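In: Starting from these lines, generate the structure:
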Amino acid sequence: MKSNYSKWYHPYKPAKEFNKRAAYFSMEFAIHQGLKTYSGGLGFLAGSHMRSAFDMKQNVIGIGMLWKYGYYDQGRNHDQTLQVNSIEKNYSFLEDSGLEVEVRINGNGSVKVRAYVLKPETAQSAPIYFLTTDVEGNDYLSRTITDRLYDGNDDTRIAQSIILGIGGAKIVEALGGADVYHLNEGHALPAFYYLRDQGLKKSQMVFTTHTPEKAGNEERGGHQLNDFGFFGKKLSNQELKKETIDGGLLNYTVSALRLSKKANAVSKLHAKVSQDMWKDFKDTAEIIPITNAQNDGFWQDVGLRKAWQKKNGKTFKEKKVELKKELFDIVLDQTGKLFNPNVATIVWARRFAAYKRADLLLHDLEQFRQLVSNNKFPVQIIWAGKPYPTDHGAIETFNRLVHFSKHTSNLAVLTGYEIELSKKLKTGSDVWLNTPRITREASGTSGMTAAMNGSVNLSTNDGWIPEFAKNGKNCFVLPNIDHTLPEWEQDNLDAIQLYKILTQKVMPTFYDNPVKWQQIVFKAMEDVSPEFSSHRMARQYYEEMYS
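Out: Next up is the predicted model:
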């Protein structure tokens, strides 16, 4: 029997305002704990987008990759430090769409690409087609292309972009084609080159840029990419010169901006940063702000939501204590520490990267020890997050926190930071700590889902925060500093303010003025939704990008 998903299909009639067919390409989709096709924020964003597309009956499909080993499974060595594990994943709930295409890679003949679909009713999302090269008939090397998300081998990373881009575009063609092709970050850039050669208009291609970080704006030698088949055909030297910059480099973001009708940054501040970053390159698309968002129906605890809607502070606090106990069971299981649900609990949880400064609290150890040993205002602190497996600096930070916290009863470092743990940390925390260096965090959506669950943001004024923050009323914000200062000086200034705000504002309010604390919690929940709900974002994509 032929699958419904071998043609463009939704189990609902698309809403008239969202009838245009849109194919959304993303290297990551975080749609459920049991489907490990993501590493972090990019995937969480894409997953919320697909959930809102389903809720709103949008004519959208997702195109992603079926990672055989996922990103990695985060474990511990014998001394509790980070261990990177690769464990094979199998998903019996994905349906074979019956669609298979071929893509040429590195001049070595064709590689077969097969599409498996996550049906909408399985996870309450738009259909998502996951591509794999682990297909009978491919040689061993070809079958390993889709083994690991963000593989450390450069050639494999290029091949992955070709599979997602050209392979994905061919799958969409087999489904009947789309009106709009949307790249969520530059990983699938080969799609735009392939589609251009198929005669698609620039008006059908749009692009989301996600980060000002160099590592997130990939750049490789044009000749290397040309030999690999990145452009879908062999470009002449003259053609290649038109695509490259800086003496022969191809910057994925610059190329995507040149090939797109329109592009978006993921916050208002990020739009300004992006416009400035790419202003010297000609013929690039306009970059507009469409701030990232998350699906509150998926991320927000129902009990907390009901208590907030009724403005019942007593019920809310009772539910929060219950949720803290659930989180603290995980803390006990992983670390042997028994946390107290009546104590203010701070969480720092996201991808470990240098600019996010997971260890900013430890900048002045004397002040930090005073903070964590204060009997009047007791505190518990949890860190969680996955460093990139070859980012040795980030792994060193993770391990430093492990060693520092190991024998301190109110500090914990958790492993396994995926969807379920992320939910537990947001529902079970009182304060959500966010410490990126200013202008470096494009959006930072973890704080949105924290606010949805009554965890008060304490943050530098970066990413989405300037659009949300009412300092002292719905969150606490560190004063702006000069982001052009040397990094060590930025860290010193921010650390001074962080200790000051924690000891003079956050902790005294939590303990001495619980009525005001509850007002801050409810105000944050009121302000975060619907403005930072992915329903708003999904609508904005149609109205401002796809129209």
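
In: CA only for contacts and neighbour counts going forward, please
Out: Noted.

In: Just confirm Ala115 is within a helix.
Out: No. Assigned with DSSP: H, G, I helix; E, B strand; the rest coil, Ala115 falls outside any helix and is strand.

In: I'd like the structure of this one too, to check against the first:
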Amino acid sequence: MVENNRWPHAHSIDEKYGKRIAYFSMEFAVHQALKTYSGGLGFLAGSHMRSAYDLHQNMIGIGILWKFGYYNQGLNNDQTMRVEFQKKFYTYLEDCGITVTVHVNKHPVHVKAMLLRPDVFGTVPMYFLTTDLPENDHLARTITHMLYDKEASTRIAQSIVLGIGGAKVVDALGGADIYHLNEGHGLPVAFHLYDKFRDVNEVRKHMAFTTHTPEKAGNEEHEIHFLDRMGFFNDVPLEETRNITGMNGHMFDHTLAALRLSKVSNGVSQLHGEVARQMWYGNEGVCEIKAITNAQNVPYWRDKALYHALETDDNAALAQRKREMKHPLFETVADQTGKLFNPDVLTIVWARRFAAYKRADLLLRDIEQFFELINRKEQPIQVIWAGKPYPFDAGAVHIFNSLLKLSYRQKNFAVLTGYELDLSRKLKQGADIWLNTPRRPREASGTSGMTAAMNGAINFSVQDGWIPEFARHGENSFILPVVDTMLPSEVQDEQDYHNMMRILENEIIPAYYLDREKWLRITKQSMRDVVPHFSSDRMAHEYYEQIYNY
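Out: Modelled structure (predicted):
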């Protein structure tokens, strides 16, 4: 072990993880009590911070302290989704005495770093940045109010605070060897480094980048003069910015710039690595794109009693514990909806962001068939949906509201609000089947199925993201056949729907109700196969091995 007295770690650093890594992310989900995340990107980053702590790695996290979080999800009087923005207060964050200044639209903005110490939630030291300070004017104070603000100029200001403000905080802490961007939101850090080194090759030595999505909306582009006026390029002259990024047109592609300014990058599953290389390798000057499959922190997510039953090969104890794990979820269902679910009934859960490509309503493609399926007297099904649509995405909110309205017609169909860490844990522990229905290959990773498998839920999924590396149909999962992605989306949806219903009716329902031995065998194999490969300890190790020490 090597000592580290510059960063406030709770332990000595393991010498094989000695490089100083500053990990920049717009979201971190480390605890229910800290509302600094919206979805999977944050869940992944939170698990990374936990495993970096567990492995004694020389890393710190740099994020933003969102005054209103993402949003609080509730219901209106007419039973449609309500979006609430409520101020959050965190007494366990410490003022570490570091305040830096950035320039947004030529105005100075003060940025204070608040420290989350390792012993609070079991993470490496984390610094959350806020502009909500008395010395800032009203507009500047609002920069760190809402995660993914709908106003473009505010979103750019948030990137400036994270990238340039975060880099200046790292400077105040003694600097870092590698600045790791978890998605492109913190890209202005590259221009801070360029201002420091005045050598783009030197910038590349210190930059690593993880791309999380093949979705166009997730790979931001903005008009280059707009970014220049906002201060995104940290006062690097525009022509010089064009030279070092290769952006010669009117639009500036954030992901492409990150790929050109980093020494190495990675996709977040093996399939996504292939997709990312196909997307970006046709552009001149991009760095190597590797693949490090996302993973989740096992000690945080896995139920200990269930795992003990697996280790001792006690089928009766495992089945009983899984039945018990449904109760907290069903109490939440009863509290929110007034419906009483039965722990002996097959329970299917779909829970994730309500992005269109994730197809939240695929199971409801034929409403009458769906109602007939879940209401069979001898083999009924309970279905639960949960997730937070982006609050300003009218289409996603409409799908959520449509599901809500349909759910009022059935006693065994529930839609829950408040999909955050605690509800996520209850859903994964209470599910028998974890349903995942994205259009392939648009799901980069989709880690929720990993933590579901850790808790005895069987994945029922399209072969996308991490699933091809894990799933064996009928052995540890139930998997939809791959459909031709060149077909129109409507045809793909129709084929996936019919395959899904066929597997449900012919394999999943009979196994659950008529062949408990087979059901337990698949459950146990799933739990065995998901760990250790999909543990974030493996992932955190691979980042040092393949990215930081590259």
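
In: In the second structure, which helix is the longest?
Out: As assigned by DSSP state H, the longest helix anywhere in the second structure is helix 315-337.

In: against the first structure, where does it fall?
Out: Aligned using TM-score structural alignment, helix 315-337 of the second structure spans residues 313-335 in the first structure.

In: Would you mind identifying the next helix or strand past the longest helix of the second structure?
Out: Per DSSP states H and E, the first helix or strand lying C-terminal to helix 315-337 of the second structure is strand 346-351.

In: and the gap between the aligned residue in the second structure for Ser260 of the first structure and His192 of the second structure?
Out: Aligned by TM-score structural alignment, Ser260 of the first structure pairs with Ser262 of the second structure. Distance of Ser262 of the second structure to His192 of the second structure, computed by Cα to Cα, to the nearest Å: 14 Å.

In: Same check on Arg6 of the second structure?
Out: Distance from Arg6 of the second structure to His192 of the second structure, by Cα to Cα: 21 Å.

In: for Gly165 of the second structure, same thing?
Out: 9 Å.

In: More neighbours: which of the two?
Out: Set Gly165 of the second structure next to His192 and count neighbours by other Cα atoms under 10 Å: Gly165 wins out with 30 against 24.

In: Can you tell me the SS state at the more buried one?
Out: Secondary structure state of Gly165 of the second structure, per three-state DSSP, is helix.

In: do the one 5 residues further on as well
Out: Of the three states, Val170 of the second structure takes helix according to three-state DSSP.

In: Need the counterpart of it in the first structure.
Out: Match for Val170 of the second structure (TM-score structural alignment): Val172.

In: quick one: the nearest residue in space to that match that is not next to it in sequence from Ser161 of the first structure, how far?
Out: In space, and not counting its chain neighbours, Val172 of the first structure is closest to Ala178: 6.8 Å by Cα to Cα, 6 or more residues apart in numbering. Taking Cα to Cα as the measure, Ala178 of the first structure falls 20 Å from Ser161 of the first structure.

In: same question, Ser529 of the first structure
Out: Counting by Cα to Cα - Ser529 of the first structure and Ser161 of the first structure are separated by 35 Å.

In: before we move on, what about Thr427 of the first structure?
Out: Separation of Thr427 of the first structure from Ser161 of the first structure (Cα to Cα) stands at 36 Å.

In: The two: which has the busier surroundings?
Out: Thr427 (28 against 21).

In: Quick check: the aligned residue for the more buried one in the second structure?
Out: For Thr427 of the first structure, the aligned position in the second structure is Gln429, judged by TM-score structural alignment.

In: what does Trp517 of the first structure give?
Out: In the second structure, the residue paired with Trp517 of the first structure according to TM-score structural alignment is Trp519.

In: Tell me which residues touch its match, please.
Out: 511-512 (Cα atoms under 8 Å, 6 or more residues apart in numbering).

In: ok, the residue found closest to Tyr390 of the second structure once you drop the neighbours it is linked to in the chain to Asn76 of the second structure distance?
Out: Excluding its sequence neighbours, the residue lying closest to Tyr390 of the second structure (Cα to Cα, 6+ apart) is Ala396, at 7.1 Å. Here Ala396 of the second structure is placed at a distance of 17 Å from Asn76 of the second structure (Cα to Cα).

In: Please identify which of the two sits among more neighbours.
Out: A side-by-side neighbour count of Ala396 of the second structure and Asn76, using other Cα under 10 Å, places Ala396 first with 20 against 10.

In: Alignment lookup: the more buried one to the first structure.
Out: Checking TM-score structural alignment: Ala396 of the second structure goes with Ala394.

In: surely its match meets Tyr355?
Out: No. Assessed by Cα atoms under 8 Å, Ala394 of the first structure is found out of contact with Tyr355, at 9.8 Å.

In: Just confirm Gly75 of the first structure is within a strand.
Out: Yes. According to three-state DSSP, Gly75 of the first structure belongs to a strand.

In: From Ser274 of the first structure, how far out is it?
Out: Note on Gly75 of the first structure: its distance to Ser274 of the first structure, by Cα to Cα, is 36 Å.

In: cool, and His535 of the first structure?
Out: From His535 of the first structure to Ser274 of the first structure the distance is 24 Å (Cα to Cα).

In: Repeat that for Leu502 of the first structure.
Out: The gap separating Leu502 of the first structure from Ser274 of the first structure is 32 Å, by Cα to Cα.
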